[in-house]
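S.K.: Turn this into a structure:
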Amino acid sequence: MRWATYFAVLASVLSVGLALGVSMPLVSLRLEGWGYGSFAIGVMAAMPAFGVLLGAKVASRMASWLGTAHLMRLCLWAGAVSIGLLAILPSYPVWLVLRLMIGVILTIVFILGESWINQLVVEQWRGRLVALYGCTYALSQLSGPLLLGALGTDHDYGFWVGAGLLLVAPLLLLGRSGAPTAESFSVTFGDLWRFCRSLPAIAWAVALFAAFEAMILTLLPVYCLQQGFTAEIALAMVSTVVVGDALLQLPIGALADYLPRRTLFLSCAVLLLASSLAIPLLLHTPLIWPMWVVFGASAGGLFTLSLILIGERYRDDALVRANAHVAQLWGIGCLIGPLVAGAGSQWISGHALPLLMAAGALGLVVLLLRQGAFGVAQPA
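M.R.: Below you'll find the model as predicted:
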């Protein structure tokens, strides 16, 4: 196994998580300060979802033309430019376009990076090494809001730090090998529908986690502010959710190498349902802090286990295709989650965010109790 390449790809994806973690909450807090409501902020949060769908459509074709490693480097540099422009052009309509660009560019990075990692790892270590990827990515997102809290939200330092990280990250991929080969194809929604029918539980879980992550980085700070907390406490709560996501991914991945992965999947779905329902009840008590941890861990566990199960089945071009479908589902979740939660928060209930996650987790639990939730096993 190419350990140096594994850690280089890991570090490049980690830089993306840190760049997003330090810049995306600043976008929402800046819009809140400009007087925009929850729905307008939700629209901004959902904008990258359109970019995700476009990025998923073109990722494999561009990788076949340029090569996986070279394309990843180009996309990281383009992401740096896009985040830097957020600081230079402080305008709601312009930011909508930039968020769309960021969605396209970084989706290609995630598709190729996750495919590269799943291609490299050996089967007996798959659970732990894929979980290490999920853990480090979550830690990078955790560090983002913490770093933003230290830098302050009154200036544009968060944008410039994010841009700087993405400028340096491509250098880590120079000379690396072992990337999956990709054919020139364009995934369609018909292909996505067939993927969802073959692996319905994984498809639902990926879309649910995408909605979770989009809302945590963009709407959760606003949710906490509206519930009476200061900006510093709101960012700390966001970080606590990501702590749960990060710290428990490695234990979940280790268990996935020894225990039935479907049982772990169901356990995470049940915990996500329970914690989502508990948040409105415990929000103003000390118990909310451990509940944030459980909330993040259970949601992150679903995504980590989804990647592990996909890595069991596919290699090379089929693996890139599967991760392109994961990106499509990610775009759908990022689009629907913030829009519904933002509209619900403004016009229905202030607790729409956790209640929406509870509804999604309940749907997943019901799906998991049915036959064929994971299709027919086809080990690679």
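
S.K.: C-alpha only now, for contacts and for neighbours.
M.R.: Fine.

S.K.: what's the spacing between the residue nearest to Leu165 when sequence neighbours are not counted and Ser140?
M.R.: Excluding the flanking residues, the one nearest Leu165 by Cα to Cα, 6 or more residues apart in numbering is Ser15, at 5.9 Å. Distance, Ser15 to Ser140, using Cα to Cα, to the nearest Å: 7 Å.

S.K.: Please enumerate the strands of the stretch 101-250 of the chain.
M.R.: Assigned by DSSP state E, counting those that start in this stretch, the stretch 101-250 of the chain shows no strands.

S.K.: separation between Ser82 and Leu96?
M.R.: Applying Cα to Cα, the value for Ser82 to Leu96 is 11 Å.

S.K.: Give me the more crowded residue out of these two.
M.R.: Comparing Ser82 with Leu96 by other Cα atoms under 10 Å, the one with more neighbours is Ser82, at 21 against 18.

S.K.: Does that one belong to a helix, a strand or coil?
M.R.: Following DSSP: H, G, I helix; E, B strand; the rest coil, Ser82 is assigned to helix.

S.K.: Ok, Gly17 next?
M.R.: Look at Gly17: counting by three-state DSSP, its state is helix.

S.K.: wait, what's in contact with the nearest residue to Thr230 once chain neighbours are set aside?
M.R.: Among residues not flanking Thr230 along the chain, Cys224 sits closest, at 7.9 Å (Cα to Cα, 6+ apart). By Cα atoms under 8 Å, 6 or more residues apart in numbering, the contact set of Cys224 is Thr230, Ala234, Met237.

S.K.: Alongside the first, I'd like the structure of this one:
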Amino acid sequence: MRAEPADEAASGGGIDSVEAPDPTLASLARTAGPGASAPDWAKVALVTATVGVFAVAVGLSSPLLALVLKSEQFSGLLIGTNAAMMPIGLLSSALCVPRLVQGAGAYKAAVGLALIAAAALALMMVFRTLWIWFPARFVLGLAIGGFYIVNKAWLNEIAVPVYRGRVMGLYAAVLAAGFSLGPFALALTGSSGWRPFAVGILALLAAALITAIFATRLPRFSVKERTPITSFIPCAPVLLAAVATFALFDHATLSFLPAFGMRNGYSEQAMAIGLAVLNGGNVFLQIPIGWLADRCPRRLVLLGCAAATAAGAVLLVIAVQQGLLMLFILLFVWGASAYGVTTVALAELGDRFGGPTLLAGSAAFTLASGIGGMLGGPLTGAAVDTAGDSGLILVLAGAYGLLGLLVAVVPLTRRSERSRTD
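M.R.: The predicted structure follows:
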């Protein structure tokens, strides 16, 4: 991200690229030899560590809030409606956070958003009433989405083309690890009392503190120009489709994969482990996928991930009949290929766009993720009601099959006056 208001123009370092894209230059950069410049790995580690700490709080909060509401004996409708405030907040962040960043500055926005998320969680810890939880959960979703928008844009500004896929893979791996540690922390603290809330609040405060301490080392955004999110959407429809497709996959598997396994003879505990294995593929395989995206044409890697995920959905029917080991092996690889489309999309975003357009693109990715997530549950639920277990397979295979078709026939990005040349 680029600079804070007053001192940006004078700083000189990392001025936003505004020239038209040069596909030949971008291709050469990705295939550069050992002498190619490397990103500042200290900055990469700083941003990814901050995101990982933040993700612990996010991974803890969703199951925690659901369990608290259930213990308070609210109806399923109220619990579900309250949970919907989070994705609505995420969608809202995509529309308002870019303007906030360019008005207040990148690091101030990131620190403020982390503090707002902590305050929202603290409010829900103190007051167990729905009329407070509804707006608080909306604000929590908005702050979470905004923090991720800023950090994804930061990473893409720090990365250089020859390493961008690996940097995005590292980001995905750390994010997945943080999400996994959240429920683990909840298992240690339990859902009752103030302790689980305190863990989440401390993680959010730690993310804010790390960002504030190292703010001067982070990239900055120009505040002189702003690219509306609506103007970015036609520039990268396939990348946005990739992000939305994974969000659909994520929500569909979280909601319906455990029931799918239990109907095929597995215990609830086994399928809970299965979800962890599904996420484990993201932790261990995203860096290799990012490496492939740096070494091979991005379109080919994206197409391969889409095809592998569609095939994995079909093979799930076979694996579930072959025992727990085969099922877990499939889930491990399946989860990695499913998220791999987002890793490749993020790398391509950073290669093609810079400055205000990169910020708008990061926000558009969050918007696409929110839309895909909101469609995932209802669409899959309707398919399962109609076709039984086959409904889950049809939705996931169809979604990734359609994505593969788009990747094959539509350009990943279109030319933009704000595209980068590095």
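
S.K.: In the second structure, what residue corresponds to the residue nearest to Leu165 of the first structure?
M.R.: The equivalent of Ser15 of the first structure in the second structure is Val53 (alignment by TM-score structural alignment).

S.K.: Repeat that for Phe303 of the first structure.
M.R.: So Phe303 of the first structure corresponds to Thr342, using TM-score structural alignment.

S.K.: tally of neighbours for Gly228 of the first structure?
M.R.: Gly228 of the first structure: 11 neighbours (other Cα under 10 Å).

S.K.: now swap in the one 3 residues further on and tell me
M.R.: Ala231 of the first structure: 16 surrounding residues under other Cα under 10 Å.

S.K.: Leaving out the residues flanking it, which one is nearest to it?
M.R.: Distances taken as Cα to Cα, 6+ apart place Leu225 nearest to Ala231 of the first structure, at 6.5 Å, with adjacent residues excluded.

S.K.: just checking, what residue in the second structure corresponds to Leu106 of the first structure?
M.R.: Leu106 of the first structure maps onto Ile144 in the second structure, by TM-score structural alignment.

S.K.: To clarify, my last question referred to Gly55 of the first structure.
M.R.: Looks like Gly55 of the first structure aligns to Ser93 there (TM-score structural alignment).

S.K.: Repeat that for Phe212 of the first structure.
M.R.: Correspondence of Phe212 of the first structure to the second structure, assessed by TM-score structural alignment: Phe249.

S.K.: Kindly report the same for Gly127 of the first structure.
M.R.: Aligning on TM-score structural alignment places Gly127 of the first structure opposite Gly165 in the second structure.

S.K.: quick one: the residue lying closest to that match once chain neighbours are set aside from Thr50 of the second structure, how far?
M.R.: Nearest in space to Gly165 of the second structure, with sequence neighbours left out and distances taken as Cα to Cα, 6+ apart, is Gly290 at 4.0 Å. For Gly290 of the second structure, the distance to Thr50 of the second structure equals 20 Å [Cα to Cα].

S.K.: quick one, which of these two is more surrounded?
M.R.: Gly290 (27 against 22).

S.K.: need the contact list for Ile158 of the second structure.
M.R.: Pro39, Asp40, Lys43, Val44, Pro219.

S.K.: Same check on Leu273 of the first structure?
M.R.: If you count contacts by Cα under 8 Å, 6+ apart, Leu273 of the first structure has them with Met357, Ala358, Ala359, Ala361, Leu362.

S.K.: Can you select the buried ones among those for me in ChimeraX?
M.R.: Buried members of these, defined by 16 or more other Cα atoms under 10 Å, are picked up in ChimeraX with:
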select :357,358,361,362
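
S.K.: List the residues that contact the residue nearest to Gly165 of the second structure.
M.R.: Residues counted as contacts of Gly290 of the second structure (Cα under 8 Å, 6+ apart) are Arg164, Gly165, Arg166, Val167, Met168, Gly169, Thr343, Val344.

S.K.: what residue of the first structure takes the place of it?
M.R.: Aligned by TM-score structural alignment, Gly290 of the second structure pairs with Gly253 of the first structure.

S.K.: starting at the chain centroid, how far to the helix or strand hosting its match?
M.R.: In this structure, Gly253 of the first structure sits in helix 249-256 according to DSSP states H and E. In terms of Cα atoms, centre = their mean, to the nearest Å, the centre of helix 249-256 of the first structure is found 18 Å from the chain centre.

S.K.: cool, and stretch 295-314 of the first structure?
M.R.: Put simply, stretch 295-314 of the first structure sits 12 Å off its chain's centre (Cα atoms, centre = their mean).

S.K.: What lies in contact with that stretch?
M.R.: 118-119, 123, 126-127, 130-131, 134, 202, 205-206, 209, 212, 241-249, 252-253, 256, 261, 265, 268-269, 271-272, 275-276, 319, 322, 377-380.

S.K.: now swap in stretch 80-96 of the first structure and tell me
M.R.: Residues from elsewhere that reach stretch 80-96 of the first structure (Cα under 8 Å, 6+ apart): 23, 44, 47, 98, 101-102, 156, 159-160, 162-167.
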